[in-house]
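Asker: What shape does this take:
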Amino acid sequence: MTTRRPFVLGLTGSIGMGKSTVAAMFAEAGVPVFDADAEVRRLQGPGGVLLPKIEAAFPGTTGAAGVDRQLLGAAVFGDDAALARLEGIVHPAVRASRAAFLEAHGADPLVVFDIPLLFETGGVTDVDAVAVVSAPADVQRARVLARPGMTPEKLAAILARQMPDADKRARADHLIDTGTSHEETRAAVRALVEKLTGPLASPPLAGA
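Answerer: Predicted coordinates for the structure are as follows:
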């Protein structure tokens, strides 16, 4: 007998490209979405399971309210070794949460893994296809610099740690343009959902 599991679509895109907006559009279309950033916030929030490990590695960066994101950010900013230590704590926990999410939605034809650093962290091996959210560079820059506390220097540092948009686009199975109107982007998302939830779209798993 052959069973099926959901088709797993990895959703990614560089900062300011509109990925969160697109993820919300998938959710509106009835597709379960695993939000990696939201899961990290939960794991690092009040009572989060990662707090003891983070506190041990970066003393003084956690408290009753969870991780102090500003202090933790300052502890790892510009320090590759410190960032690697933090990622070594966070990434395995997020992968475990993602596996549980997939199991919980085993009956759905399609699920989305919303992972900002999908390519950079090797998460692409865990998905069946990748959708890259993109917009023109000037639109991206304007969006990011409009955020509170953002500076051109911070943006440059963030972009230096992300795969260039052109490379992501080249590796994408599907492109979602957010440089257009919300209506056009939403229509593109719905069309992709319909394409990926067809009768032959979900990858089979052989079983007895």
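
Asker: Please make it C-alpha for all contacts and neighbour counts, starting now.
Answerer: OK.

Asker: Just list the residues touching the residue nearest the centre of the chain, thanks.
Answerer: Residue closest to the average C-alpha location in the chain (C-alpha atoms, centre = their mean): residue 115, at 1.6 Å. When the contact criterion is C-alpha atoms under 8 Å, 6 or more residues apart in numbering, the partners of residue 115 are 10-12, 35-37.

Asker: switch the cut-off to 6 Å
Answerer: When contacts are counted by C-alpha atoms under 6 Å, 6 or more residues apart in numbering, residue 115 is found next to 12, 36.

Asker: Repeat that for residue 128.
Answerer: Neighbouring residues of residue 128 by C-alpha under 6 Å, 6+ apart: 8-9.

Asker: Kindly recompute the last result at 7 Å.
Answerer: Applying C-alpha atoms under 7 Å, 6 or more residues apart in numbering, one finds that residue 128 lies in contact with 7-9.

Asker: Neighbour-wise, which one of the residues you listed leads?
Answerer: Each of those was scored by neighbour count (other C-alpha atoms under 10 Å); the top score is that of residue 9, with 23 neighbours.

Asker: Could you also give me the structure for this second sequence? I'd like to compare it with the first:
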Amino acid sequence: MIVLGLTGSIGMGKSTTAKMFRDAGVPVHDSDETVHRLYAGKAAPLIEEAFPGTVRDGAVDRAQLAAQVLGRPEAMRKLEAIIHPLVRADADAFVASHREAKTPLVVLDIPLLFETGGRGRVDKVVVVTAPAEVQHERVLARPGMTEDKLAAILASQVPDAEKRRQADFVIDTGRGMDAARAAVARIVAVLTGDNPAG
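Answerer: As a prediction, the model looks like this:
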């Protein structure tokens, strides 16, 4: 079985690309979705203890949490120390179950793959990219996003050029959905040994 790591900086189209892998029949473990689940479950009491006032009705209030950690490296490290091991355990269970089922290819969607030293957990890496102006436009269109917030997020991420340099495959989502979908199909064909024409 091949474990493909899917990553990319904020606003590069990673979630859309993950869906394309799913549509191509490849099981995908989504770190963001896992975090959402953990924030409403296992992680909530741990986060409330570390960051009082961030949990409402048993679930983490992301806006409250962001207010306490964004732009504060020490607080961010504290949060990551809580959440990363839980997400990793969830991903490990996902990989183990597919290995047992003899699934030929799975995708681990890991937003901070390079930042968290996740390269060793995967066999190959695909980086999703887009021109900087496209990235900027996409991210600033998100509710509650500001130039300052975007700058803080980008400062905490490995630069796009460096990610692309370390990637086994690169998908440029700035070229449109059809081109991205074709790139996904090519990668799946290469990694599963299927003839792209078949």
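
Asker: which among the contacts of residue 128 of the first structure gets closest to residue 102 of the first structure?
Answerer: Checking the contacts of residue 128 of the first structure against residue 102 of the first structure with C-alpha to C-alpha, the nearest one is residue 8 at 8.6 Å.

Asker: Alignment lookup: the closest one to the second structure.
Answerer: Residue 8 of the first structure maps onto residue 3 in the second structure when the alignment is built from TM-score structural alignment.

Asker: Mind naming the longest helix for the second structure?
Answerer: helix 73-100 (DSSP state H).

Asker: buried set for it?
Answerer: Neighbour-count burial for helix 73-100 of the second structure flags 75-76, 79, 83, 86-88, 90-91, 94-95, 99 (criterion: 16 or more other C-alpha atoms under 10 Å).

Asker: same question, stretch 4-20 of the first structure
Answerer: When neighbours are counted by 16+ other C-alpha under 10 Å, the buried residues of stretch 4-20 of the first structure are found to be 5-20.

Asker: Those in strands, which ones?
Answerer: Applying DSSP state E to the buried residues of stretch 4-20 of the first structure, the entries found in strands are 7-12.

Asker: Distance to residue 187 of the first structure added to these, as CSV?
Answerer: Formatted as CSV, the entries for those read as follows, by distance: C-alpha to C-alpha, whole Å:
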residue, distance to residue 187 of the first structure
7, 20
8, 20
9, 17
10, 19
11, 16
12, 18
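
Asker: between these, which is closest to residue 141 of the first structure?
Answerer: Checking those against residue 141 of the first structure by C-alpha to C-alpha gives residue 12 as the nearest, at 17.3 Å.

Asker: distance of that closest one from residue 132 of the first structure?
Answerer: In this structure, residue 12 of the first structure and residue 132 of the first structure are separated by 5 Å, where distance is defined by C-alpha to C-alpha, to the nearest Å.

Asker: and if you look at residue 42 of the first structure?
Answerer: The gap separating residue 42 of the first structure from residue 132 of the first structure is 25 Å, by C-alpha to C-alpha.

Asker: again, but for residue 100 of the first structure
Answerer: Between residue 100 of the first structure and residue 132 of the first structure the computed distance is 24 Å (C-alpha to C-alpha).

Asker: got it, and residue 160 of the first structure?
Answerer: Computed as C-alpha to C-alpha, the residue 160 of the first structure to residue 132 of the first structure distance reads 18 Å.

Asker: One more: residue 96 of the first structure?
Answerer: 23 Å.

Asker: returning to what we had before: neighbour-wise, which of residue 160 and residue 132 of the first structure wins?
Answerer: Set side by side, residue 160 of the first structure and residue 132 show unequal neighbour counts under other C-alpha under 10 Å, the larger going to residue 132 at 25 against 10.

Asker: which residue lines up with the more buried one in the second structure?
Answerer: Counting by TM-score structural alignment, residue 132 of the first structure lines up with residue 127 in the second structure.

Asker: Also residue 156 of the first structure?
Answerer: When the two structures are superposed using TM-score structural alignment, residue 156 of the first structure falls opposite residue 151 in the second structure.

Asker: Same question for residue 32 of the first structure.
Answerer: Residue 32 of the first structure is assigned residue 27 in the second structure as its aligned equivalent, the criterion being TM-score structural alignment.
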